[in-house]
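# Compute the structure for the input listed below.
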Amino acid sequence: MTHASVALVLLDEMPFFEVGIACQVFRSVWADSAVPWYGLRLCSTVPGDVRLEFGFTLNAGHGFDALAGADTVVVPALPYAHVESDRPVPSGLTDALAAAHRAGARIVSLCTGAFALAAAGILDGRSAATHWMFADTLQRRYPEVRVDASVLYVDDGNVLSSAGRTAGLDLCLHIVRRDLGADVANRVARTMVVPAHRPGGQAQYVELAVPRTDGDGLGQVLQWAAARLDEPLTVTDLTRRARMSPRTFARRFTAHTGTTPSRWLLDQRLGRARVLLETTDLPVDQVSRRSGLGSAANLRRHFTRHVGVPPTDYRRAFRSRRP
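Model (predicted):
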């Protein structure tokens, strides 16, 4: 069963990594299950073989005219020649992107794909993410765009953009979560053996994003805390569990995760609350207790601030669009 159509843009010499991410997430992985999935179409200047970076070849079954009929259009990282030089983005692509945007399609860029969205005028006046190495270039070339080089991805409703490399995977999983719920997104993440959710506001550049070893015990502390979110955990509890001084723990935690201990705890609890709101009929006060946020009022305050809607509205909206 098909949930929605996704058009993936391909260009000659396009980096393979982000193309692979989009193909992996939006392919027909649930074709034999009860979960409707996405119909993925590959689109290029003209139908036919497209030679990507490192000599990989993919066959695009559609031209750029097929973008206008898609529910979602994904632009992976552009060929380096379009980013590192003044070579313009092909007008056929920018025209097709602009037409798809006007027709109501959701437009998504991964890494330097943001340059194509900016060239099409779609990012004018909007916040956007791209790889931190090219953020200054994007801002200089397209001054109407509000470039945010500090985040993993930006969700601006029907226009979304990610930072470089694995941040594109975070954004694709975020889209699945938005469309089909946290339970389905978590299943996809487990299949791909990746974290189920990294918030978009998390820093994209971390000195030790993945520690070389877990000799400091932080990985065990995170697992211990994630299994006890319904308990009144505090940063002090995590610090004691790690057997570190508060200053050392805070420094190592930020190096490990790219965020602070308190924000990590809140993000985990809000993620638990989302799952409970989507998959159970528990009253809001019980959802709040089971996610460790205490009172229903506290859940509503944090949920509204960070998710954008109250918990009851989120549950109603999710169930109204669930297949």
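
# can we go C-alpha only for contacts and neighbour counts from here?
OK.

# which parts of stretch 263-277 are buried?
264-277 (16 or more other Cα atoms under 10 Å).

# and if you look at stretch 132-146?
For stretch 132-146, by 16+ other Cα under 10 Å, it's Trp132, Phe134, Ala135, Leu138, Gln139, Tyr142, Val145, Arg146.

# repeat for stretch 178-191
Quick answer for stretch 178-191 (16+ other Cα under 10 Å): Asp179, Leu180, Gly181, Ala182, Asp183, Ala185, Asn186, Val188, Ala189.

# cool, and stretch 248-259?
So for stretch 248-259, counting by 16+ other Cα under 10 Å, buried means Phe249, Ala250, Arg252, Phe253, Thr254, Ala255, His256, Thr257, Gly258, Thr259.

# which residues does the residue nearest the centre of the chain contact?
Closest to where the C-alpha atoms of the chain average out (Cα atoms, centre = their mean) is Leu171, at 1.5 Å. For Leu171, the contact set (Cα atoms under 8 Å, 6 or more residues apart in numbering) comprises Leu152, Tyr153, Ser161, Ser162, Gly200.

# Show me the helices in the stretch 1-150 of the chain, by range?
Per DSSP state H, counting those that start in this stretch, the stretch 1-150 of the chain carries helices over the ranges 16-26, 80-84, 91-102, 114-119, 135-141.

# try the stretch 201-323 of the chain
Counting by DSSP H, counting those that start in this stretch, the helices of the stretch 201-323 of the chain are 218-226, 235-242, 246-257, 261-279, 284-290, 296-307, 311-321.

# To check against the first, give me the structure of this:
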Amino acid sequence: MHRIGYLLTDGFQVLSLATQTVFEFANLVARAPFYSIQNYSPDGGLVRSSLGLAVETRALDAPRLADTWMVVGVNDPLAEPPPKAVLDFVRLAGSQARRTAGVCTGGFVLAEAGLLAGRRATTHWAFALEMRKRFPDIDVEDDRIYIVDEPIWTSAGMTAGLDLALGMVEKDLGAEAARSVAHKLVMHQRRSGGQSQHSEMLDLAPKSDRIQNALNYARSHLNRPLGVEELAEVVHLSPRQFTRVFTAETGQSPAKAIEGLRLEAARLMIEQSRHSLDVVARETGFRDRRHMREAFIRGFGVPPQAVRRDARGVTA
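Down below sits the predicted model:
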């Protein structure tokens, strides 16, 4: 039996407990109690969640209590540092457990404990910049659903913890079991770790209607080359002015932003249609299928085929 320990502290994010349902249903799919789950806290007893709900926990006394540790985050990881007892335990557990995960802002606990030094990691997008500033020795990838840098796992915010838990089920019980669990939980799509936390259009958030109009035009004409000259003409600016204003308002060059829109559109087509990858590449403005694959690996960390395989597996 694989033992999973949830490490909770006062004010823990209540949604993180939803990940336990993933392991519960994995047991149902496996038709055996493969996983056992227990909640822990430094002193044991009742621990209050972010919602005020109190959860009964056992006291921490040995890192070998669990094979996998799920270190749960809080709504504001910057408000106060994790208790010393928690950091000491996480350091010891991280050296002895099969794997240790930081769920949402739980990644800050792992970072404070030194477990993320020299590793790739992610966290809730709202706190990724602060993690990068506080811990320059961590390769923070703020646009990932979850990251596995064995034996350390970290997830993005909120519901991304469900994807991390499903990733663990896949590693332990296989892809078919993970797809079956996702289907039973009515998760319309089992997102791979490389998927984006953001909507590209929301992430760009231009300040002026002019640049917003250019982005709207681009999204409606992704099958075109969409050079700076064309976009600048749409909003009645010179190419030089357009590039300067666009970069100032969005923090990205026009070329990078357009590639992001192409990637998002291509991913949605791959997930929601049965068009061939050649058609998807053509419709979203990539030169060819190979060009699209290179962009997917650069942007999402996985090839288009992996996205399609995950999407088809859940809905099959």
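
# TM-score them against each other, please.
The TM-score (TM-score structural alignment, normalised by the length of structure 2) is 0.67; 243 aligned residues with a Cα RMSD of 3.5 Å.

# about what we covered before: just tell me which of the helices of the stretch 201-323 of structure 1 ends up closest to Tyr80 of structure 1.
Closest to Tyr80 of structure 1 of the helices of the stretch 201-323 of structure 1 is helix 246-257 (Cα to Cα; 29.2 Å).

# corresponding residue for Asp179 of structure 1 in structure 2?
Matched to structure 2 by TM-score structural alignment, Asp179 of structure 1 sits across from Asp172.

# likewise Leu123 of structure 1?
Residue correspondence to structure 2 (TM-score structural alignment): Leu123 of structure 1 is matched to Leu116.

# one step back: format the helices of the stretch 1-150 of structure 1 as CSV; extra columns: distance to Ala60 of structure 1.
As requested, those are arranged in CSV below (distance: least, Cα to Cα, whole Å):
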stretch, distance to Ala60 of structure 1
helix 16-26, 12
helix 80-84, 20
helix 91-102, 14
helix 114-119, 19
helix 135-141, 28
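
# follow-up on the earlier one: the match of Asp179 of structure 1 is in what secondary structure piece?
Per DSSP states H and E, Asp172 of structure 2 falls inside helix 160-173.

# can you count the residues close to Arg87 of structure 1?
Here the count is done by other Cα atoms under 10 Å, and Arg87 of structure 1 has 10 residues near it.

# how about it, what does it touch?
Ala81.

# Identify the farthest-apart pair in the contacts of Leu171 of structure 1.
Ser161 and Gly200 (10.0 Å).

# In contact with the equivalent of Arg64 of structure 2 over in structure 1, which residues?
Alignment note (TM-score structural alignment): Arg64 of structure 2 maps to Ala68 of structure 1. Ala68 of structure 1 makes contact with Ala96, Leu97, Ala99, Ala100, His101, Ala103, Ala105, according to Cα under 8 Å, 6+ apart.

# right, and the first one touches Gly69 too?
Translated: Ala96 of structure 1. No: with contacts counted by Cα atoms under 8 Å, Ala96 of structure 1 stays clear of Gly69, the gap being 10.5 Å.

# Translate Tyr35 of structure 2 into the numbering of structure 1.
Under the alignment by TM-score structural alignment, Tyr35 of structure 2 pairs with Tyr38 in structure 1.

# Can you give me the distance of its match to Gly48 of structure 1?
Tyr38 of structure 1 is 22 Å from Gly48 of structure 1, where distance means Cα to Cα, to the nearest Å.

# the more surrounded of the two?
When Tyr38 of structure 1 and Gly48 are compared on other Cα under 10 Å, the one with more neighbours turns out to be Tyr38, at 23 against 16.

# so that one touches Leu8, yeah?
No: applying Cα under 8 Å as the test, Tyr38 of structure 1 and Leu8 come out as separate, 11.7 Å apart.
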